[in-house]
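Asker: One predicted model, sequence on top.
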Amino acid sequence: MSAMADPVLVVPGLNGSGPAHWQSWIEALIGAQRVEQDDWTRPDIDLWSARVEQAIVAQARPVWLVAHSFGCLASMVAASRQADRIAGALLVAPASPDKFGITARIPDTPFPFPTVLAASRNDPWMTFMSAMHWADRWGARLVDLGEAGHVNTESGHGPWPAGLELFSQLQASAPVMTGALRD
């Protein structure tokens, strides 16, 4: 991967990503850092996005976000406050903010960093039409995963080479950012 010197933050969704989940596989494979939450069973946009933001700010270099489900929403809220510290974001099977009553809290303008939103046509957490809407709002490249469910362990997504390839393509497409960030 072209930008492995830059840190990668894995941002799981509701209930975290267990050891068989594709995020855990990618995390171990590339040496990414997981953003931990105090309570994986209570999706709280304020607490979760603050934790993502803390992890972003703790890094000396721009970060790559690899987020899933509610973690996508928390990541985009945090990224709206720290956009200059983000190298790029891979958003896989985002959860619909409507399901949590937080739609008005989610940024709805394009981000200044490369973003890929990978969505399934039969995801119970977000319709494909909604994924198209959010990809457009965020200025993200939409990747149609077909009928892949919620892209989690239950839908058969443990080790996920196609997801790693999406991430590699995202990194390759990003402008080169040099130097450390300053506070």
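Answerer: Sure thing, it's come through.
Asker: only C-alpha atoms for contact and neighbour calcs from this point on.
Answerer: OK.
Asker: show me what contacts residue 33?
Answerer: Contacts for residue 33 were tallied using Cα atoms under 8 Å, 6 or more residues apart in numbering; they are 7-10, 27.
Asker: Equivalent analysis for residue 6, please.
Answerer: Going by Cα under 8 Å, 6+ apart, the list of residues near residue 6 reads 61-64.
Asker: would you list every one of the helices in this protein?
Answerer: Assigned by DSSP state H, the helices in the chain fall at 22-30, 45-57, 70-81, 128-138, 161-173.
Asker: May I see those helices arranged in CSV, with mean neighbour count and distance to residue 152 as well?
Answerer: Compiled in CSV, the helices of the chain are given as follows (neighbours: other Cα atoms under 10 Å; distance: least, Cα to Cα, whole Å):
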stretch, mean neighbour count, distance to residue 152
helix 22-30, 19, 7
helix 45-57, 20, 20
helix 70-81, 24, 13
helix 128-138, 18, 16
helix 161-173, 16, 11
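Asker: structure B:
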Amino acid sequence: MTGNAKPTIVIVPGMREHVEDHWQTIVARRLGDAGRTVRTVPPLVRDRLSRAAHVTNVVDVMAQITGPVLIVAHSAGVMTTVQWARRHDADVRGALLATPPDFETPLADGYPTSEELARYGWTPVPRKPLPFPSIVVASANDPLGSPERVAGLARDWGSSLVEIGRVGHLNPASGHGPWPRAEELIEALEHG
């Protein structure tokens, strides 16, 4: 790390609307209250299924940051981060990649179809190792990604895998708001 500067925390949410009781929102607020610099990639108001639009959104946020960053991504935000990392460079000290969806297997009802994901550029999912340290968090009963498929993504990306039990998709819809372990994992990434 350059000097003692702590990296800016960049929150990369999924495709759904921001929710006040989502763990990412809570973590962003807690870290900000503790004096950390936190930037959240804003939700898209149009082209919400477009991979290119989501990646451009990350590019725009990263362009406003001087110095190192640490990414905290959830759900489709993980896929946005992985797609961004293929073509863009920044001083990324690490990435917490929580409950990535399996975009190469049909998702549950109410989510984009395989055809939509392909049409909007999400598949195939990049499988090369990420150019920065990362932790992939897997749920044993995530409706959007089986533990085996998520473990395969972690392996391909060169990420450490952390299994956190039966927490659904680790979001308010599956009964989860605060997730204190996120801050522990962020700290582990910061201190290597």
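Answerer: Yep, that arrived. These numbers come from a predicted model, not from an experiment.
Asker: which residues touch the residue nearest the centre of the first structure?
Answerer: Closest to where the C-alpha atoms of the first structure average out (Cα atoms, centre = their mean) is residue 67, at 2.2 Å. Residue 67 of the first structure makes contact with 10-13, 75, 89-92 under the criterion Cα under 8 Å, 6+ apart.
Asker: which residues in the second structure does the longest strand that the first structure contains align to?
Answerer: Among the segments of the first structure that qualify as a strand by DSSP state E, the longest is strand 86-94. Residues 92-100 of the second structure are where strand 86-94 of the first structure aligns, with TM-score structural alignment as the criterion.
Asker: returning to what we had before: tabulate the helices of the first structure in JSON lines, adding columns for distance to residue 151 of the first structure.
Answerer: What follows is these, written out as JSON lines (distance: least, Cα to Cα, whole Å):
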{"stretch": "helix 22-30", "distance to residue 151 of the first structure": "8"}
{"stretch": "helix 45-57", "distance to residue 151 of the first structure": "21"}
{"stretch": "helix 70-81", "distance to residue 151 of the first structure": "13"}
{"stretch": "helix 128-138", "distance to residue 151 of the first structure": "13"}
{"stretch": "helix 161-173", "distance to residue 151 of the first structure": "10"}
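Asker: ok, the spatially closest residue to residue 19 of the second structure that is not a sequence neighbour to residue 18 of the second structure distance?
Answerer: With Cα to Cα, 6 or more residues apart in numbering as the measure, residue 25 is the residue that lies nearest to residue 19 of the second structure, at 7.1 Å, once sequence neighbours are left out. Taking Cα to Cα, to the nearest Å as the measure, residue 25 of the second structure and residue 18 of the second structure are separated by 8 Å.
Asker: same deal with residue 132 of the second structure?
Answerer: Computed with Cα to Cα, the distance linking residue 132 of the second structure and residue 18 of the second structure is 26 Å.
Asker: neighbour-wise, which of those two wins?
Answerer: residue 132 (16 against 13; other Cα atoms under 10 Å).
Asker: ok, that one touching residue 90?
Answerer: No - under the criterion of Cα atoms under 8 Å, residue 132 of the second structure makes no contact with residue 90, lying 9.8 Å away.
Asker: got the contact list for stretch 140-154 of the first structure?
Answerer: Contacts of stretch 140-154 of the first structure with the rest of the structure, by Cα under 8 Å, 6+ apart, involve 20-22, 92-93, 110, 114-125, 131-132, 135, 155, 157-158.
Asker: ok, the aligned residue in the second structure for residue 152 of the first structure - how many residues close by?
Answerer: Taking TM-score structural alignment for the superposition, residue 152 of the first structure sits opposite residue 171 in the second structure. By the criterion of other Cα under 10 Å, residue 171 of the second structure has 20 neighbours.
Asker: cool, and residue 151 of the first structure?
Answerer: There are 26 residues near residue 151 of the first structure, going by other Cα under 10 Å.
Asker: swap in residue 67 of the second structure?
Answerer: Residue 67 of the second structure: 15 surrounding residues under other Cα under 10 Å.
Asker: Now do the contacts for it.
Answerer: When contacts are counted by Cα under 8 Å, 6+ apart, residue 67 of the second structure is found next to 7-8, 91.
Asker: Which of the residues you listed are retained in the first structure?
Answerer: Retained in the first structure: 7-8, 91, out of the contacts of residue 67 of the second structure (criterion both residues aligned by TM-score structural alignment, their matches' Cα atoms under 8 Å).
Asker: TSV please, covering those and showing distance to residue 60 of the second structure.
Answerer: Converted to TSV, these look like this (distance: Cα to Cα, whole Å):
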residue	distance to residue 60 of the second structure
7	17
8	15
91	15
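Asker: What's the match for residue 140 of the first structure in the second structure?
Answerer: Under the alignment (TM-score structural alignment), residue 140 of the first structure maps onto residue 159.
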